[in-house]
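>>> coordinates only, sequence not included:
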């Protein structure tokens, strides 16, 4: 697999420019990152050499993004003590402070947080998947907290700095905008002629088009369709205006695409998108494998219509049980639903992987267990439930920084997603591999 990824990334290595995105000091050779260009979900090996013996140093990482159309920086740091030979190796040496501690080879990536001098309570969203995500790694003498490195008028000169590229979509994959009837989105195809195992990918009630997971699925050999359902292009402005006809049309179009293996497709959905995804898995015959990420076992609180008729009534949401805390609103105890509102997916031969974060502020973790208990004994092989202690609602591809709370445009306020940094990182690493294994197991393989 490593050899195949190196072949996929070779065109990007060849086109890397000489001009860095970040200004770099002369001693960039002190920091070594292998490989310097890598897939977003791949591990890298970080070493610092040429330091004074037993020197105390701070490693720092920074990446620049946008949040609600404004610039935003995400940063991290770790504290190390160099060896007698003046080396720090993140694969074997433990961080003794900073945004993470212990032996964590990828800690500088997963422990990132909003820059102390910038906006807080924001989420790192990779929007331009055809461009690498750029990180600046720096090393400083002494053990410095993030606040010291990012307070204005405080000067700390790095000993060395290096730019690292993390690729979301390899250049030999294909990104195809989709406008088919009313269906909108982006199709990602791996290299080759196919047909490929196909996966529909949906996010939640933040709306818009989110492409990162679909692009990474294509990097792993799947044809993936990033499917928005409101707040994008000419789609309805809000989810309440969308009908189930749209999702049926999307499943029909995607499953019949000549690049997709004809024996059924998979579906991945998170949060409010998972509520609709559950309805798709129940009603759309093309779906044969479904990954539900922190979503309910029922349809959400909005009525869903098909062909002008009510298809499914939304469950109740008691706002008196949805307190607004200092960190954001918590809705997990507000859902009102009897057992008959649970979608009987066991009626179809659809395999479902349910991923549950136990510190989710929006859906109670017992909902997934309740769903599994309703499966008849002879159908229990169709459902798998995995719990992640200490993880929050927004389970995303591994090494994406944890977001505990941020603004949600659908609800018009901050929502408490929950979770803790390290526990969430562990959950994202495990869940990403589970998703890939699950889809490889239950979808037809490439020709």
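Right, received. Where do you want to start? All of these numbers come straight from a predicted model, not from anything done at the bench.

>>> C-alpha from now on. contacts and neighbour counts both.
Will do.

>>> does residue 251 really touch residue 284, like I thought?
Yes: using CA atoms under 8 Å, residue 251 is in contact with residue 284, at 7.1 Å.

>>> ok, residue 246 to residue 296 distance?
21 Å (CA to CA, to the nearest Å).

>>> scratch that, residue 443
Counting by CA to CA - residue 443 and residue 296 are separated by 24 Å.

>>> re earlier: higher neighbour count, residue 251 and residue 284?
residue 251 (25 against 18; other CA atoms under 10 Å).

>>> which ones are touching the more buried one?
By CA atoms under 8 Å, 6 or more residues apart in numbering, the contact list for residue 251 reads 200, 284, 286, 287.

>>> A strand includes the first one, no?
To tie it back to what came earlier, the one meant is residue 200. Yes: counting by DSSP: H, G, I helix; E, B strand; the rest coil, one finds residue 200 located in a strand.

>>> contacts only, for it.
Counting by CA under 8 Å, 6+ apart, residue 200 has contacts 214, 224, 225, 226, 227, 251, 254, 265, 266, 267, 268.

>>> ok, and here's another one to check against it:
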């Protein structure tokens, strides 16, 4: 997927959520600090088009460190103009693990995760779990990856502030990895009980 030249990194969360929603055979999805709405470009599947959630770059601000904070630039998916961009995840047959960082300044991932869970619950679904990290930033990576306070953001075309505190963020990465492994073991059970992970 990453080798596709038409796919850029900032779009992976909502693309993954869309795949879990529309494509058959996806039984487990881990969604880390994503958006419950489609962003950047329209997503097409058969006769369905999910338009992108729009943004207002004028809401960006400068941090005391001189970094650009884009955490509030996206329009609210629950606004009248944002509703068509919400991914109808209640259509998914698989299970979800929503991981969200409350100190994420890439965007409002805590709010988006809550909206996703509320939507599933409103449709009578209980195929999800929500994991919350109070002081972690946007990039929850594999364990022992360095904390990323800011980096170049392809969609913003500049270096942006991702939020979080180093110690809490690193602890969140360790915890996330354990939780993801257990989640996938539970929902991607192999037919052969002797199957061992190659990771």
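Right, received. Where do you want to start? Quick caveat, the model's predicted, so the values are computed rather than measured.

>>> where does the TM-score land?
The TM-score (TM-score structural alignment, normalised by the length of structure 2) is 0.83; 185 aligned residues with a CA RMSD of 2.3 Å.

>>> still on that earlier bit, more neighbours: which of residue 246 and residue 296 of structure 1?
Looking at residue 246 of structure 1 and residue 296 with other CA under 10 Å, you find the greater number of neighbours at residue 296, namely 29 against 17.

>>> so where's the longest helix in structure 1?
helix 421-442 (DSSP state H).

>>> nearest spatial neighbour of the residue nearest the centre of structure 2, chain-adjacent residues omitted?
Most central in structure 2 under CA atoms, centre = their mean is residue 34, positioned 1.9 Å from the mean C-alpha point. What sits nearest to residue 34 of structure 2 in space, not counting adjacent residues and going by CA to CA, 6 or more residues apart in numbering, is residue 13, at 5.0 Å.

>>> what do we get in structure 1 for that neighbour?
Here residue 13 of structure 2 is matched to residue 274 in structure 1, going by TM-score structural alignment.

>>> hang on, its match packs against residue 295?
Yes: if you go by CA under 8 Å, residue 274 of structure 1 and residue 295 touch, sitting 5.0 Å apart.

>>> quick check: residue 42 of structure 2 vs residue 18 of structure 2, distance?
For residue 42 of structure 2 relative to residue 18 of structure 2 (CA to CA), the value is 11 Å.

>>> so for those two, which sits in the more crowded spot?
Using other CA under 10 Å, the more surrounded residue of residue 42 of structure 2 and residue 18 is residue 18, with 23 against 12.

>>> okay, and the more buried one sits in which element?
Residue 18 of structure 2 belongs to helix 12-22 when assigned by DSSP states H and E.

>>> about what we covered before: take the contacts of residue 200 of structure 1 and keep only those in strands.
If you go by DSSP state E, the contacts of residue 200 of structure 1 have 224, 225, 226, 265, 266, 267, 268 in strands.

>>> ranges for the strands of structure 2?
Going by DSSP E, structure 2 shows strands at 28-32, 43-45, 48-50, 61-62, 68-69, 95-101, 128-133, 150-153, 158-161.

>>> make TSV from these and add mean neighbour count and distance to residue 167 of structure 2 to it.
Listed next are the strands of structure 2 as TSV, based on neighbours: other CA atoms under 10 Å; distance: least, CA to CA, whole Å:
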stretch	mean neighbour count	distance to residue 167 of structure 2
strand 28-32	21	18
strand 43-45	13	37
strand 48-50	14	38
strand 61-62	14	24
strand 68-69	20	21
strand 95-101	24	14
strand 128-133	16	12
strand 150-153	14	16
strand 158-161	19	17
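
>>> nearest approach to residue 122 of structure 2 belongs to which of the ones you listed?
Closest approach to residue 122 of structure 2 among those (CA to CA): strand 128-133, 12.6 Å.

>>> how about that closest one, aligned to which bit of structure 1?
The aligned range for strand 128-133 of structure 2 is 383-388, by TM-score structural alignment.

>>> count of residues packed around residue 436 of structure 1?
For residue 436 of structure 1, using other CA under 10 Å, the count is 14.

>>> which position in structure 2 pairs with it?
By TM-score structural alignment, residue 436 of structure 1 lines up with residue 181.

>>> what's the answer for residue 408 of structure 1, then?
In structure 2, residue 408 of structure 1 lands on residue 153 (TM-score structural alignment).

>>> no further questions, thank you.
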